[in-house]
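Asks: Following is a predicted model, sequence given first.
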Amino acid sequence: MKSFLSIFLFFFIANTFAQEQFVVYFNSDKFELTKSENKKLNEWMNLHIKDKIVAINGYTDEDGTSGYNDTLSKKRVNYVFDIIKEKVPFREDFESRSYGENFNQSKNKAENRKVTIYYIEEKDLARENEILGIKEEIVVAVDSTSEVIEETISDDAPLEERIAKTKEGKTLILKDINFYHNTFGVMSESRPTLYDLVYIMGTNPRLVIQVQGHVCCNTDVTDSRSIMLSRERAKAVKLFLVAKGIPAARVSFQGFGSSMPLYPIPEQNEEERIANRRVEILIVKK
């Protein structure tokens, strides 16, 4: 038998204990710290050089467009990360999140323009896996050549983890990617997943993907309109990534219409239709 540690941090920020937080604040529309906040951050670093950082989250107030705030919150995360990356240890499965204005905001706008660092103190590092809810799993060898059963990837795991665990040549579903009815217009609720994908591709420059579009409800798999719609939806995802700085050569796209349903067509209910009407990514190269 062989054992390994699952890196899935199940609701680690909200639900774990003995995990500490440190917050720095920003002026409106700025991603650089003021002198006083920068001093506060440096003082914190000097006191915590033997602790371990788990995550860094960025936030903004509601002023400005959602897209602008998503970008601003990410810049704030990157600014703080660049200052502390070689001064305080990070977990190997460290995560960063950029929430823009999409979080439970304070009525005081100044309190919303922030970056929060989540970390574990040196005295608790012996228990860090327990604190983060990381459980030991067992992988059983299936024959004498030590081949092991392929690890199951939870659909509820963060996208970054799902991509990390997906092998080249395999596909995974991009959750919560939705389009306006019978169009390739991406709905605003898709933005968090798309920005997650931008971040993942930006921090993994070797990653090459193909975006694959699928539609539901059409028994004629040769219908050119369905194929074109699925292709344009996949293309819309690529264009979003390219617009955010991802090289076009690292993202291709393809539409399969209704030829590859997860559930038989006609579907029996809306849940099956939603499952068939999906966007997937093929991991071409890692």
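Replies: Arrived safely, thanks for sending.
Asks: Could you use CA atoms for every contact and neighbour count after this?
Replies: OK.
Asks: Okay, and Ser73 sits in which element?
Replies: According to DSSP states H and E, Ser73 maps onto helix 66-84.
Asks: tell me which strands and helices that helix is in contact with?
Replies: If you count contacts as 3 or more C-alpha pairs under 8 Å, 6 or more residues apart in numbering; DSSP states H and E, helix 66-84 packs onto strand 52-58, strand 90-98, strand 114-120.
Asks: Let's have those strands in JSON lines, adding mean neighbour count and distance to Ser252.
Replies: Shown next, in JSON lines, are the helices and strands packed on helix 66-84 (neighbours: other C-alpha atoms under 10 Å; distance: least, C-alpha to C-alpha, whole Å):
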{"stretch": "strand 52-58", "mean neighbour count": "24", "distance to Ser252": "30"}
{"stretch": "strand 90-98", "mean neighbour count": "17", "distance to Ser252": "26"}
{"stretch": "strand 114-120", "mean neighbour count": "22", "distance to Ser252": "34"}
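Asks: Now tabulate those in CSV and tack on distance to Glu43.
Replies: Output for those, formatted as CSV (distance: least, C-alpha to C-alpha, whole Å):
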stretch, distance to Glu43
strand 52-58, 16
strand 90-98, 18
strand 114-120, 14
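Asks: Included below, for side-by-side comparison, is a second structure:
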Amino acid sequence: MGIKRLLVFITVLFLQESDAFSQEFIQTKCLDSLSVFFKFGSYEIENPQRLIARCSRIKATSGKIKITSYTDTIGSQKSNQKLAAKRLNSVSKILRSTSLSSFAIDSINKNEQRDLKKKLNDSTFRRVDIVIYSVENKFKLNSPINLDINFVSETYKIVPESSGNLKTLLSILQDDSTLNVQLNGHVCCRPGQELSEQRALAVKKYLVSNGIESNRIECKGFSNSIPLFPRTDIQNVHKNMRVEVVFIKKETH
């Protein structure tokens, strides 16, 4: 094979793999959004039937719900954080009793956090915001997808702020028991076979700790042998330092 043909072949292969790694897990669509307001210092929902009736209008069979809790600034921040958590729990319990009980719930406790540029009355922050999404799987079977997880440098400790796709992966495996996964661990720079395996195992540990059967998950490490991007800057380094998931349909006999 001539040099030019070899370069073209490598370029095409790289583009094909980049496209495979860039595909998305899911497609989401906002179905509804509303706020539940609370009295001062309270976490009791005054009219739970209103929330139940609102949820009953939604016909989607799978999805996710994002709930965000706020408080006023009266009292200590510690007590407000606890109050916001109790409000999240109250709303979650109601949602779990509705037709959307199978939807994944993502809870965010913002308590006293707010945009200081907007001068709003404290009472407007005694609330929980609810956003309901439908979720449609968009992944291809037997094709690697980057989970976009960040790790503490030279460790297999997952940075909590980058774990959003872990919840999505967990939800997919909970909803479809006919799926298995292969987790591929990679490091970015120096060879690190053991570390690449440990990163895949860290994802497996999360899934198993949340109820996914261990025998549905296979882990492999690839050291630094399959970079997605040239190591020209720190952004590319982080993109190469990754765990991918491959969805595999269980064999039926």
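Replies: Nice, I can see it. A quick note: this is a predicted structure, and the numbers were derived from the prediction, not measured.
Asks: And the helices and strands packed on helix 66-84 of the first structure: which comes nearest Leu207 of the first structure?
Replies: strand 90-98 (17.4 Å; C-alpha to C-alpha).
Asks: all helices for the second structure, in order.
Replies: Listed in chain order, the helices of the second structure (DSSP state H) span residues 3-22, 48-56, 77-96, 164-175, 193-209, 234-240.
Asks: Please identify the most buried of the ones you listed.
Replies: Comparing these by mean neighbour count (mean count of other C-alpha atoms under 10 Å), helix 193-209 ranks first with a mean of 20.
Asks: equivalent range in the first structure for that helix?
Replies: On the basis of TM-score structural alignment, helix 193-209 of the second structure is assigned to residues 227-243 in the first structure.
Asks: Burial check on Lys29 of the second structure, number of neighbours?
Replies: Neighbours of Lys29 of the second structure under the rule other C-alpha atoms under 10 Å: 12.
Asks: Please report how far it lies from Lys140 of the second structure.
Replies: 20 Å (C-alpha to C-alpha, to the nearest Å).
Asks: now Ser123 of the second structure
Replies: From Ser123 of the second structure to Lys140 of the second structure the distance is 47 Å (C-alpha to C-alpha).
Asks: before we move on, what about Gly221 of the second structure?
Replies: From Gly221 of the second structure to Lys140 of the second structure the distance is 21 Å (C-alpha to C-alpha).
Asks: which one of these two has more residues nearby?
Replies: Gly221 (22 against 15).
Asks: residue in the first structure matching the more buried one?
Replies: Match for Gly221 of the second structure (TM-score structural alignment): Gly255.
Asks: Of all residues in the first structure, which one is nearest the centre?
Replies: Nearest to the geometric centre of the first structure sits Asp196, at 3.7 Å (C-alpha atoms, centre = their mean).
Asks: For Ile209 of the first structure, which of the helices and strands packed on helix 66-84 of the first structure is the nearest?
Replies: Closest among these, using C-alpha to C-alpha: strand 90-98, at 21.2 Å.
Asks: If you count contacts, what does that closest one end up packed against?
Replies: Under the contact criterion of 3+ C-alpha pairs under 8 Å, 6+ apart, strand 90-98 of the first structure touches strand 52-58, helix 66-84.
Asks: Could you dump those into TSV and include distance to Gly202 of the first structure?
Replies: Output for those, formatted as TSV (distance: least, C-alpha to C-alpha, whole Å):
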stretch	distance to Gly202 of the first structure
strand 52-58	17
helix 66-84	12
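Asks: Can you tell me which of these is nearest to Glu137 of the first structure?
Replies: Of all those, strand 52-58 comes closest under C-alpha to C-alpha, at 21.0 Å.
Asks: before we move on, the earlier item: list the contacts of the match of helix 193-209 of the second structure.
Replies: Applying C-alpha atoms under 8 Å, 6 or more residues apart in numbering, the external contacts of stretch 227-243 of the first structure come out as 179, 182-186, 194, 197-198, 211-215, 248, 251-258, 279.
Asks: try it again with 7 Å
Replies: Where contact means C-alpha atoms under 7 Å, 6 or more residues apart in numbering, the residues beyond stretch 227-243 of the first structure that reach it are 184, 198, 211-215, 248, 251, 253-257, 279.
Asks: roughly how far apart are the residue nearest to Phe229 of the second structure when sequence neighbours are not counted and Arg242 of the second structure?
Replies: Nearest residue to Phe229 of the second structure, sequence neighbours excluded (C-alpha to C-alpha, 6 or more residues apart in numbering): Asn236, at 5.9 Å. Note on Asn236 of the second structure: its distance to Arg242 of the second structure, by C-alpha to C-alpha, is 11 Å.
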